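Sequence below, structure please.
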Amino acid sequence: MPTPPPLTPDEDALVRALPRLMYALPRAIDADLLREQRMSLSEWTALMRLSEAPDRRLRMGELAAACELSLSGMSRIVGRLEGQGLIERVRSADDARGWVAVLTDAGTARLEQVWPSNLASVRRHFLGHLAGVDVGRLARALQRVAADH
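Alright, predicted model coming up:
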């Protein structure tokens, strides 16, 4: 196998920045949401994914995959949100062994309440740093990388 060409300085800078971004950005948004809304980024993401799902419901495994969490981690988050009345867990109509997470009306209202804080945090910590960047092109490139793995 031939040796690939070395990275250009810009390529090297990008490759080195990505791990830091993947670590720092979620932590910064999480800290903002916890401070301003007393909701974690993982909880926000679970509510948001359910709000986008047909009938505002997903099987627990599907919700875990959509949130990029383990099933046990997702179960803990859903348990907390269920305790607040934001999500209900019901038996699957297709498979009585499985569980489905359902976003409640209170969950939708809470999502709408937290949304401005999430948006401000995303703009402050990420999008605000992309002035002059073709965001659409960047999004498509990142989606291609993600789809390849």
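
from here on, contacts and neighbour counts on C-alpha atoms
Will do.

From the chain's centroid, how far away is the strand or helix carrying residue 65?
Secondary-structure assignment from DSSP states H and E places residue 65 in helix 60-66. Relative to the mean C-alpha coordinate of its chain, helix 60-66 is positioned 11 Å out (C-alpha atoms, centre = their mean, to the nearest Å).

To compare against the first, here's the next sequence to fold:
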Amino acid sequence: MGEETPWLDEEEQQTWLAMVSMFVRLPAALDAQLQRDSGISHFEYQVLAGLSMAPGRTMRMSELAEFAEGSLSRLSHTTSRLAKKGWVRRAPDPQDGRSTLACLTDAGWAKVVETAPGHVAEVRRVFVEALTATQRRQLREIATRVNGAIGPGKACS
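Okay, the predicted model is just below:
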């Protein structure tokens, strides 16, 4: 406890503040596009997209929460809203009665097919085209290292 905190130098602080700004602004930009064009949030899209890529368009809720980077509680509320729209249904996992499966319905698949082109165009505009191929590779490596330092996601919180 007696050690002094090593404060960020000017370059470290500028880099950190630029990243913090991006962490806030990028999700907000993606959310705004999805809300405007499709009437869904970025988190809802992540849930639908995750299910659309899963075998049988089905995932355990715990795995889906980890994929979408949300808590089980948040995912439960979200899947309830999506179920009311007919895009998702939940069912007990026949292989593990303690688990619940989320399944993308045909209507949910249609929503993903309708929504994905606009979302991908926005990701391409604000992210992919803003960086060179080398920068994207470097950023992927950086994100992997930072995520490793943070540790595994905690979908059950």
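
Tell me which stretches of the second structure form helices.
Across the second structure, reading from the start of the chain, the helices by DSSP state H fall at 10-38, 42-53, 61-68, 72-84, 106-123, 133-150.

closest one to residue 100 of the second structure among the ones you listed?
Distances from residue 100 of the second structure to each of the helices of the second structure were compared using C-alpha to C-alpha; the minimum, 5.8 Å, belongs to helix 61-68.

ok, average deviation of that closest one from the first structure?
Once the two models are superposed, helix 61-68 of the second structure sits on average 1.3 Å from its counterpart in the first structure (mean C-alpha distance after the TM-score superposition for the first structure).

Which neighbouring elements make contact with that helix?
Applying 3 or more C-alpha pairs under 8 Å, 6 or more residues apart in numbering; DSSP states H and E, we find helix 61-68 of the second structure packed against helix 42-53, helix 72-84, strand 96-104.

Mind checking the ones you listed for the one nearest to residue 112 of the second structure?
The closest of those to residue 112 of the second structure is helix 42-53. By C-alpha to C-alpha, the value is 6.5 Å.

Name the residue closest to the centre of the second structure, please.
Taking C-alpha atoms, centre = their mean as the criterion, residue 68 is the residue nearest the geometric centre of the second structure, at 4.0 Å.

Not counting its neighbours along the chain, what's nearest that one?
Excluding the flanking residues, the one nearest residue 68 of the second structure by C-alpha to C-alpha, 6 or more residues apart in numbering is residue 46, at 5.5 Å.
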